[in-house]
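Student: predicted coordinates and the sequence they were generated for:
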Amino acid sequence: MTGNPVHTAHWPAPFASGPVDATVTVPGSKSVTNRGLVLAALSSEPGWLRRPLRSRDTLLMAEGLRALGVGIEETVSSTTSGPGSAPGSGEAWRVIPSGLQGPATVDVGNAGTVMRFLPPLATLADGPVRFDGDPRSYERPLHGVIDALRALGARIDDDNRGALPLTVFGGGALDGGPVEIDASSSSQFVSALLLSAARFNQGVEVRHIGDSLPSLPHIRMTVDMLRTVGAQVDTPEAGGEPNVWRVKPSALLGRDLVVEPDLSNAQPFLAAALVTGGRVTIPDWPERTTQPGDALRHIFTEMGGSCELTDAGLTFTGSGRVLGIDVDLGEVGELTPGIAAVAALAESESVLRGVAHLRLHETDRLAALTKEINALGGNVTETSDGLRIRPRPLHGGVFHTYDDHRLATAAAVIGLAVDGVEVENVGTTAKTLPGFTDLWTAMLGEPAGRVPARRA
């Protein structure tokens, strides 16, 4: 957790007077959208992203690519889907690659994908590219990408901080080749190098030499998307060496990509079914996916619900009971805030393990969750690699978000069962889930912009 919370207008989290029963169309995946934008920008021909997520993180990625000379044309369908539908579901972005240009300046905001995925691409630009962002972005680890790019032949000026702000002096090409990195603080270090590697003269061989690697599903997502655009990738899962990924130099193909719903952003809505004993359907849930959010089917079932995947989507049903869980979330750490919120409302103790790296996310998520849930009367303690949550009755109060979208949605989940929760800066959800409050109130059967009445 960094600095003091930003005190902006408080949003009264709606209290659920009964079980929810709703269909919620979730916007597209941030992870897929931003990877798709990078790959399309590096391709040899134009491509399309259909139903992309349009949020702060993805708009920062698009603007960063535009600053480098990439054409991105947006089209918007006039069709709307009514209450409970996702904004942006009728959009398509056409990406037109071009020679990457410098000098340029890229604003990364506080988007991990932008600050890590674009510096490797900037090495291919014809001129210097400066990267800057929000104050918190200066504190997030970037050394893995910086050190690796230098080892591969790039020239980077970061005043030896291993963090933003920095300048990449693009030379129009990069040698590439083998490189060793410690990606134990973020799997995005590996994905960042792999995404641009096909354009390096020798491709790349990335060898992770640190402790356990978090968020492996995101690396699998990167590999799958690379293969979709024609890249040749060797991975540990395909019989290669453990912790080694290789991408051969090649041209990438322009594709027509339909972006999956963001399954991690579906989490608060599934949690609503669990904590209210209700039912929520998420349309277009994929049968096969590399998104970490797919793990919710198993995790939330173990916590007391049940789910069914049909042609209509994923329907999750709460049983009226919420059970504690002991779970290693190392591969799906971004789900921790929402799981912690549910665990705070459970009948029994929960232990969330394998997520020490969350201390380096948008905020120190472990410290923030502990402080804010305990401020509502909870009993949460930090462990070396996670949280121990012993449920006890909660009361209303202000839940600070520290400019972290997943803290805001976690607070909304608690507010369903605890009257009087006020969410500070709920607007931070626009980072990855624009229109969250309207989707939330529509799920509860309320008109947009209103919340259910408080209990007398």
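Tutor: Everything's here; your move. Numbering: from 1, shown residues only.

Student: CA only for contacts and neighbour counts going forward, please
Tutor: Noted.

Student: please point out which parts of stretch 296-303 sit buried.
Tutor: 296-297, 299-301, 303 (16 or more other CA atoms under 10 Å).

Student: in helices, which of those residues appear?
Tutor: Among the buried residues of stretch 296-303, the ones falling in helices (DSSP state H) are 296-297, 299-301.

Student: how about Gly254, nearest residue that isn't a chain neighbour?
Tutor: Gly47 (4.4 Å; CA to CA, 6 or more residues apart in numbering).

Student: who touches the one you found in this structure?
Tutor: 40, 94-96, 254-257 (CA atoms under 8 Å, 6 or more residues apart in numbering).

Student: all strands for the stretch 301-450 of the chain, in order.
Tutor: 305-310, 313-318, 326-328, 350-353, 380-382, 387-389, 397-399, 421-424 (DSSP state E, counting those that start in this stretch).

Student: quick check: the residue nearest to Gly254 vs Leu253, distance?
Tutor: Computed as CA to CA, to the nearest Å, the Gly47 to Leu253 distance reads 8 Å.

Student: name the residues contacting each of these two.
Tutor: Shared contacts of Gly47 and Leu253, defined by CA under 8 Å, 6+ apart, are found at Ala40.

Student: returning to that earlier point: now the buried residues of stretch 296-303 in a markdown table, with distance to Asn110?
Tutor: Below are the buried residues of stretch 296-303 laid out as a markdown table (distance: CA to CA, whole Å):
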| residue | distance to Asn110 |
| --- | --- |
| Leu296 | 26 |
| Arg297 | 29 |
| Ile299 | 28 |
| Phe300 | 29 |
| Thr301 | 33 |
| Met303 | 32 |
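
Student: what's the first helix or strand after the helix or strand hosting Arg227?
Tutor: Counting by DSSP states H and E, the element that carries Arg227 is helix 216-228. Counting by DSSP H and E, the next helix or strand C-terminal to helix 216-228 is strand 233-234.

Student: presented hereafter is structure B, for comparison with structure A:
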Amino acid sequence: MPDFAPTQPDQTHPEHLWPSPTATGPVDATVRLPGSKSMTNRALILAALSERPATVRRPLRSRDTDLMAAALRALGIVITESDGDWWVTPRELRGPALVDVGNAGTVMRFVPPVAALASGDVTFDGDPRARERPVGELFAALRTLGAAIDDDGRGAIPAVVRGTGSIPGGPAAVDASASSQFISALMLSAPRFSRGVEIHHQGPPVPSQPHLEMTAAMLRAAGVDVDDATPDIWRVAPGPIDAGDITVEPDLSNAAPFLAAALVTGGRVTIADWPQTTTQPGDALRELFTQMGGSVERDASGLTLRGGQEVRGIEVDLRAVGELTPTIAAVAALATTPSRITGVAHLRRHETDRIAALANEINALGGDVRELDDGLVIEPRALRGGVFHSYDDHRMATAGAVIGLRVPDVRVENIATTGKTLPDFPGLWGGVVS
């Protein structure tokens, strides 16, 4: 069970409550999603460390990606925008600098290794919740690799990376059971370390494996030698990075609530431009929602999900795709049979304690949800309207919207938090439900 409570919501005034639209029948819509946050922020890091100018095409523009761009600019990188693309010109990394991570895990974890390559001190701070999120294992590994970091022993931000212009690199052990981002962070900057890195994971299984596959694939596409053939060991050779021209795929994790809309209303939603092959965790939605009663087709126009006659519960380990948990839980709360979600203990340290928050909010609407140490058990029960708190967590907010499709008078607190990764979610959602 959690050793701390989820961040408590404090915005309950009417102006902060979004009336979630209720579907009057099966939805029928085609949705064009903005780019993947995970790919955009990895692309920005690789472009910033590249040997020559690079272009990030069709990037996501959201709070998290704008924070990443601002962090790299603070270190001296030139990033300009043209026709919706980002043009990145590498420069000598320098401090002193202040990096605001907001509550973005990718900024909090991917940028410190870059800062260690800068000349001068780089201070990291962010939202109150960010100060509670784990980063100590990354800091410890960076110290092993030759970086100097002052965090007063907290293993959290605020912290100062005292950049010296270079990092020796080499072998380092890390327990990445709390976040695969610890490993991705080291891998992305490793080609610029004198000896590269050899990362050994020591601890319970690493969550979000598809994100590690994404990191390795994007490094290889930039000409970097990556060896991830041995379980729990990642080797990245030193050498130049040639990011070149990176086109960002649509964010498939953000497709979750829209596909869920088709599932829970017995309707149809097509996500345009769904890639034929991808390392994104959101690709697992095809199988997950099929198990829950939907049917999936993919053609040149994208991926289409059609809802069936009922929504079925699911028993599933979501360790590899934990970010999908809020939407899966929302759908499960509307199912006709029980669900059991496991393998997601790491979600207790995300934007909020997502396990506790989901149980709190679904139960507040009359649900029957029981917390496990690493997940949730959800029993079928008729739900009622009420306030669904977001806890300043974008995926909690979209989960509330999914429930609101079937349950009248659900009001989602602080729907604006969806801007973290999905600008204008209310507008896109309205286009689906109308």
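Tutor: Structure received. Note that the structure is predicted; figures quoted are calculated from it, not measured.

Student: the helix holding Arg227 of the first structure corresponds to what range in the second structure?
Tutor: Alignment of helix 216-228 of the first structure against the second structure: residues 209-221, by TM-score structural alignment.

Student: same deal with stretch 149-156 of the first structure?
Tutor: Using TM-score structural alignment, stretch 149-156 of the first structure pairs with 142-149 in the second structure.

Student: residues near the equivalent of Ser82 of the second structure over in the first structure, how many?
Tutor: Under the alignment (TM-score structural alignment), Ser82 of the second structure maps onto Thr75 of the first structure. Thr75 of the first structure has 12 neighbouring residues, counting by other CA atoms under 10 Å.

Student: list the contacts of Thr75 of the first structure.
Tutor: By CA under 8 Å, 6+ apart, Thr75 of the first structure lies in contact with 91-93.

Student: closest one to Ser350 of the first structure out of these, please.
Tutor: Glu91 (40.4 Å; CA to CA).

Student: wait, the closest one sits on Trp48?
Tutor: No - with contact defined as CA atoms under 8 Å, Glu91 of the first structure does not count as touching Trp48 (10.5 Å).

Student: quick one, what contacts Ala141 of the second structure?
Tutor: 172-174.

Student: what do you get for Arg297 of the first structure?
Tutor: 306-307.

Student: so what does it match up with in the second structure?
Tutor: With TM-score structural alignment as the criterion, the equivalent of Arg297 of the first structure in the second structure is Arg286.

Student: and Glu372 of the first structure, by the same measure?
Tutor: So, by TM-score structural alignment, Glu372 of the first structure is matched to Glu361.

Student: what sits closest to that match if chain neighbours are left out?
Tutor: Spatial nearest neighbour of Glu361 of the second structure, excluding adjacent residues (CA to CA, 6+ apart): Phe388 at 5.7 Å.

Student: okay, and the residue lying closest to Thr235 of the first structure once chain neighbours are set aside sits in which element?
Tutor: Spatial nearest neighbour of Thr235 of the first structure, chain neighbours left out: Trp245 (4.9 Å); criterion: CA to CA, 6+ apart. Using DSSP H and E, Trp245 of the first structure sits within strand 244-247.

Student: residue range in the second structure corresponding to that strand, please.
Tutor: Going by TM-score structural alignment: strand 244-247 of the first structure matches residues 233-236.

Student: list the buried ones in the matching stretch?
Tutor: Buried residues in stretch 233-236 of the second structure, counted by 16+ other CA under 10 Å: 234-236.

Student: export those to a markdown table and tack on distance to Glu310 of the second structure?
Tutor: Below are these laid out as a markdown table (distance: CA to CA, whole Å):
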| residue | distance to Glu310 of the second structure |
| --- | --- |
| Trp234 | 43 |
| Arg235 | 47 |
| Val236 | 47 |
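
Student: out of the residues you listed, which is nearest to Gly302 of the second structure?
Tutor: Using CA to CA, Trp234 comes nearest to Gly302 of the second structure of those, at 33.4 Å.

Student: distance of that closest one from Ala116 of the second structure?
Tutor: Using CA to CA, Trp234 of the second structure is found at 20 Å from Ala116 of the second structure.

Student: one more: Glu198 of the second structure?
Tutor: Counting by CA to CA, the gap from Glu198 of the second structure to Ala116 of the second structure is 17 Å.

Student: OK, contacts around Thr23 of the first structure?
Tutor: Contacts of Thr23 of the first structure (CA under 8 Å, 6+ apart): 84, 280-283, 443.

Student: and the residue nearest to Glu361 of the second structure? What does it align with in the first structure?
Tutor: Under the alignment (TM-score structural alignment), Phe388 of the second structure pairs with Phe399 of the first structure.

Student: so how far is Glu91 of the first structure from that match?
Tutor: In terms of CA to CA, Phe399 of the first structure sits 34 Å off from Glu91 of the first structure.

Student: dump the residue contacts of the nearest residue to Arg154 of the second structure once chain neighbours are set aside.
Tutor: The shortest distance from Arg154 of the second structure to any non-neighbouring residue, by CA to CA, 6+ apart, is to Gly136 (7.3 Å). With contact set as CA under 8 Å, 6+ apart, Gly136 of the second structure has these partners: 154-156.

Student: ok, Gly136 of the second structure to Gly155 of the second structure distance?
Tutor: 4 Å.

Student: with Ile271 of the second structure instead?
Tutor: For Ile271 of the second structure, the distance to Gly155 of the second structure - CA to CA - is 40 Å.

Student: next: Gly313 of the second structure.
Tutor: Going from Gly313 of the second structure to Gly155 of the second structure by CA to CA gives 39 Å.

Student: okay, those two: which has more neighbours?
Tutor: Each of Gly313 of the second structure and Gly155 has its neighbours counted (other CA under 10 Å); Gly313 has more, 25 against 19.

Student: just give me the match in the second structure for Thr23 of the first structure.
Tutor: Under the alignment (TM-score structural alignment), Thr23 of the first structure maps onto Thr30 of the second structure.

Student: checking that match next. Helix, strand or coil?
Tutor: Under DSSP: H, G, I helix; E, B strand; the rest coil, Thr30 of the second structure falls in the strand class.

Student: just give the nearest non-adjacent residue to it, would you?
Tutor: Closest residue to Thr30 of the second structure apart from its sequence neighbours, by CA to CA, 6+ apart: Thr270 at 4.6 Å.
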